[in-house]
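*Asks:* here is my input; please provide its structure:
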Amino acid sequence: MAAPIGLRSRRKPTIGKPFLTPISTCLLRQKLSMSVIIRSTLAEISSGLSGARKHPAGGLLSNSIQHKAHVMSRMTVEQLRQDLPMTGEVGYFQTGTYGPASDSVLQAVRETMETEARHGPATPAGRQSHTEREAAARSGLARMLNVEEEELGIETNTSRAMQQIVRGLDWQEGDEFVMTSLEHVSTYGLSYSLEQQHGVKTIVLGEVYDEHLLGDLASVLTERTRLICLSHIASPNGRLLPCKQAAAIAHEAGVPVMLDLAQSVGQMPVDLKELDCDFAVGSGHKWLLGPMGTGYMYISQDQIPGFHPNFIPDRSPWSLPDAPTPAPTARSRTEIGTYNHALVVGLGRAVEIMESIGLDKMQERITQLSGRLRQGVGHIDRARIITPQEPGKSAGITSLMFDGFTKTDLDGLVDRMHERHQTVVKSQWLTAPPDPVKVAMRISVAAFNDESEVDRLLEGLDEEL
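*Replies:* As a prediction, this is how the structure comes out:
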């Protein structure tokens, strides 16, 4: 059976602190947020308002003056921490599940919705409000990932984005879907669906240490292998997988690769051209600290022509008879209908903040705090780190196992850490389907955490164990 165009073609890999009361904390956050707004607004005013025009309802309205008033000047990690409301309440180590949205992100979402409501979403003012900001959000995300805007589509989360891509391929009975044993549970669910609906065979690579993974991957690829799915960083234990090397092996066999970026983008620089993947999916609400309900997908330029989701035509029914069919893009082939403009704008603000601080700075801070955590865990009886500790093998996720603990025991420990020590961590299955003895505490150390929170976490574990 001949494979569809664009899916099996061979191609060369691209080488390519003082104590603060709740009141003082709130005032400090307001001061920081206002300083950003004031600096940006003054810059706008000093550049001249010759391009401004009068809004019909009254008042000056320049092209994106409101947006520019909130563009981030250079931020620091400490300023990011002060922009997160929950940092005054708990030590939050659950960013790998749900990252907290900052006041700045919430403000961007709120302003967009309020402007649409005030002026009407279909009026020129309403359209301008979200169109300019949304365009900036899409270009910012593309810049962060080092891809073209035409290669990106927006979705609501990683799982839905993955469903979009996988179900846009022409699966036949006997085709093969390759994944690792460390993939997210939703990926397992998708593989079961492929088996039941299309008779696709799922091949799970159990050995995920680099030398074994790459060797096993090369050995399982056949003429029926249609897609390989790898997590850039594994959700259960934080292992950083050798995705670039895996892509080179896959492309030598003419097999496309899809990367799950949910646990990497936002805590380290990610260059998709360097990783040389064909497809990628990710979340806005985890390490990017964007609003809930945001995700994205990447489809490389050479894969777009052969990617045919069954619910979106290339030619709109509203097109004039003689109008040319536009060149397909990831957006045109994955996005359909009305969506929440404000959430896309909020995602753009989150990306803007990350770029303002610098993802290299974020990674540096995460590495520092994770090292402090792992060193401290080494002195706690019954606790064992299962996350790789060699440099370059992991990032902000540290997973712990405890001798003799069942899932019920671990759930109780997680609850006590919150109730007694104001520390939020996660009880995590290590496999799907669940294995009763393979459970761990997953600790997601983000750049906005601080040393006192890490120390409180360690003290809490030592006390509870």
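
*Asks:* use CA for all of it now, contacts and neighbours both
*Replies:* OK.

*Asks:* not counting sequence-adjacent ones, nearest residue to Ala330?
*Replies:* Glu151 (4.9 Å; Cα to Cα, 6 or more residues apart in numbering).

*Asks:* what does Arg420 give?
*Replies:* Nearest non-adjacent residue to Arg420, counting by Cα to Cα, 6+ apart: Gly460, 7.9 Å away.

*Asks:* gap between stretch 453-465 and the chain center?
*Replies:* Between the centre of stretch 453-465 and the centre of its chain there are 28 Å (Cα atoms, centre = their mean, to the nearest Å).

*Asks:* let me see the residues that make contact with stretch 173-181.
*Replies:* 191, 198-208, 224-230, 431-432 (Cα atoms under 8 Å, 6 or more residues apart in numbering).

*Asks:* just stretch 347-357 next, same as before
*Replies:* So stretch 347-357 is contacted by 71-77, 104-105, 108, 133-134, 136-138, 140-141, 144, 266, 284, 288-291, 294 (Cα under 8 Å, 6+ apart).

*Asks:* go ahead and build a ChimeraX selection from the buried members of those.
*Replies:* What follows is the ChimeraX syntax for the buried subset of the contacts of stretch 347-357, where burial is set by 16 or more other Cα atoms under 10 Å:
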select :71,72,75,76,77,104,105,108,133,134,136,137,138,140,141,144,266,284,288,289,290,291,294
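
*Asks:* nearest the middle, which residue of the chain would you pick?
*Replies:* Geometric centre of the chain, nearest residue: Ser283, 3.2 Å, by Cα atoms, centre = their mean.

*Asks:* residues in contact with it?
*Replies:* Going by Cα under 8 Å, 6+ apart, Ser283 touches 156-158, 261-262, 294-296.

*Asks:* the nearest residue to it once chain neighbours are set aside: neighbouring residues, count only.
*Replies:* With sequence-adjacent residues excluded and distances taken as Cα to Cα, 6+ apart, Ser283 is closest to Gly295, at 4.2 Å. Residues near Gly295, counting by other Cα atoms under 10 Å, number 26.

*Asks:* and this one, please, so the two structures can be compared:
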Amino acid sequence: MISRRTILGSIGSMALGGSFGGCAAAAQALDGSDDFVSRYDVDRSITNFDAAYYGAMTRGVMAAYRANGDWVNRNNALFLRSALPGPTRDERLQRSVEAVAGLIGAEVGEVALCGGGTEALYGLIVNYRPLEPGDAIIMADIDYDEMQHAMAYLEASRGATLVRIVIPEPSTAANILAAYEKALSDTPRARLLLLTHISNRNGLILPVREIAAMAKARGVDVILDSAQAVGQIPVDVDALGVDFMGFSLHKWVAAPLGTGGIYIRQGRQQDIAPWLGNHIHPDTDIRARMPTGTVDFAARLTIPDAIAEYREIGPDRKLQRLLAHRNRWVEGAREIRGVEIVQPEEPGRYAAIGAFRLPGQKSWEDAQRVQRVFIDKHRILVVAKRGLASGPVVRVTPALFNTAEELDRLVTAIHAERGMFG
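*Replies:* Below you'll find the predicted structure:
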């Protein structure tokens, strides 16, 4: 059994709350890029800067997924009903659970597989038991849309008071901590706080450990959305001090689509009700907190292969590559008059995800127009995002498979469209 304190290769050497390396280290990460690029078989007719949506599988993981799909199809119900000699269906899946638990520093019984971060977080938020009518729940503008919907559902269905806060810009650690300190101090009946580890809107990395400690001191539970964090930066549930977390594996771990995990710390499972009264598994089993319908078992069987390649690449090396990509386009775009980089600059507050606004870009319609023009005219995929209090942005999320030439093409396109709005 993999324990919470298993050392996960080089990931343990990286500070969870601090800088992820200097510019020199990041610049060096672009060296040997063929080693990264050759791992992928992706369509390059459009340059893809949307890794925050789906981190494509490598050739090796894709081959494992195909092989697992063939095996599941060949054995069909014999596998599903555990009629084959040898390990049962659940025993085969346990290898994936152990790999995921090791990835985040959890005990095996604290983790269950699911369809992704959104599914896991819905299960945690809407089934959070300790909430009483009149209790307050807190969320921020950087939180993911669907998780905001889940928090609003608690307000509508459970009589909670929903408190919305705005993360200040510039988003320094001091400013962020002050915003959460004020929200918690001003909300004496606060019971639940939704935290987003890395915002899908602008890539802001919250100082989770400090905020979680601040909340715990006031008796407030934290549900952590780590959908964009697991596989992009080091994630260790003990170091973070959180009891509840949902995350994806098909983004930065690059497992097959529709894979993710839910984490509930030992001793806290009864604070999350079973999914819609699910009694397929006992109430003491974390799997009762997730849907139990028929899933893509081949995808789940492939999770250990994806985690093994993630470790083989090296978490530190991977992150430095992503930071080098981010720095290359951000530094180029910053030189273009009027372009706004909507991303924190404090070390440790960002990784791969970033965002920009063109001069004069203000509305959601403007951001959507930028996305369309970049695809149609420049054959580059960037993504319009709304939700930040400061206004809509255009998100850029490089992947490991992107090249320096593609990043330079992005900067050229931003320069070409700087006058789009007059």
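
*Asks:* mind checking what Thr115 of the first structure lines up with in the second structure?
*Replies:* By TM-score structural alignment, Thr115 of the first structure lines up with Trp71 in the second structure.

*Asks:* its match: helix or strand, and which one exactly?
*Replies:* Trp71 of the second structure is part of helix 59-80, with elements assigned from DSSP states H and E.

*Asks:* what's the separation between the corresponding residue of the second structure for Trp287 of the first structure and Gly261 of the second structure?
*Replies:* By TM-score structural alignment, Trp287 of the first structure lines up with Trp252 in the second structure. The gap separating Trp252 of the second structure from Gly261 of the second structure is 13 Å, by Cα to Cα, to the nearest Å.

*Asks:* farthest-apart pair in the contacts of Ser283 of the first structure, please.
*Replies:* For those, the farthest-apart pair by Cα to Cα is Thr156 and Leu261; their separation is 14.3 Å.

*Asks:* would you mind measuring from the residue mapped onto Ala160 of the second structure from the first structure to Val255 of the first structure?
*Replies:* Counting by TM-score structural alignment, Ala160 of the second structure lines up with Val200 in the first structure. Val200 of the first structure sits at a distance of 16 Å from Val255 of the first structure (criterion: Cα to Cα).

*Asks:* which of these two has more neighbours?
*Replies:* Legend: neighbour count by other Cα under 10 Å for Val200 of the first structure and Val255, higher for Val255 (25 against 22).

*Asks:* give the equivalent position in the second structure for Val105 of the first structure.
*Replies:* Under the alignment (TM-score structural alignment), Val105 of the first structure pairs with Val61 of the second structure.

*Asks:* all helices for the stretch 51-200 of the first structure, in order.
*Replies:* In the stretch 51-200 of the first structure, the helices defined using DSSP state H, counting those that start in this stretch lie at 65-68, 77-82, 103-119, 124-145, 158-166, 185-198.

*Asks:* out of those, which is the most enclosed?
*Replies:* With neighbours taken as mean count of other Cα atoms under 10 Å, these reach their highest mean count in helix 158-166, at a mean of 21.

*Asks:* in the second structure, which residues correspond to it?
*Replies:* Mapping helix 158-166 of the first structure onto the second structure (TM-score structural alignment) gives residues 117-125.

*Asks:* which one is the residue in the second structure that Leu145 of the first structure lines up against nearest to, not counting chain neighbours?
*Replies:* Matched to the second structure by TM-score structural alignment, Leu145 of the first structure sits across from Ile104. Spatial nearest neighbour of Ile104 of the second structure, chain neighbours left out: Asp236 (4.8 Å); criterion: Cα to Cα, 6+ apart.

*Asks:* over to Leu141 of the first structure?
*Replies:* In this structure, Leu141 of the first structure finds its nearest non-sequential neighbour in Val351, 6.4 Å apart by Cα to Cα, 6+ apart.

*Asks:* what residue of the second structure matches up with the one you found?
*Replies:* Using TM-score structural alignment as the criterion, Val351 of the first structure maps onto Ile307 of the second structure.

*Asks:* state the distance from that match to Gly102 of the second structure.
*Replies:* Counting by Cα to Cα - Ile307 of the second structure and Gly102 of the second structure are separated by 10 Å.

*Asks:* the one helix or strand Ile414 of the second structure maps to vs the first structure, average distance?
*Replies:* According to DSSP H and E, Ile414 of the second structure maps onto helix 404-416. Compared with the first structure after fitting, helix 404-416 of the second structure deviates on average by 1.1 Å (mean Cα distance after the TM-score superposition for the first structure).

*Asks:* elements contacting that helix?
*Replies:* For helix 404-416 of the second structure, the elements it packs on are helix 315-334, judged by 3 or more Cα pairs under 8 Å, 6 or more residues apart in numbering; DSSP states H and E.

*Asks:* what stretch of the first structure does the following helix or strand past the helix it packs on fall on?
*Replies:* Downstream of helix 315-334 of the second structure, the next assigned helix or strand under DSSP H and E is strand 340-341. The aligned range for strand 340-341 of the second structure in the first structure is 384-385, by TM-score structural alignment.

*Asks:* now that stretch on the second structure. Mean distance?
*Replies:* With mean Cα distance after the TM-score superposition for the first structure, stretch 384-385 of the first structure averages 0.6 Å from its match.

*Asks:* do you know how far the residue in the first structure that Ala217 of the second structure lines up against is from Leu272 of the first structure?
*Replies:* Counting by TM-score structural alignment, Ala217 of the second structure lines up with Glu252 in the first structure. With distances taken as Cα to Cα, Glu252 of the first structure is found 18 Å from Leu272 of the first structure.
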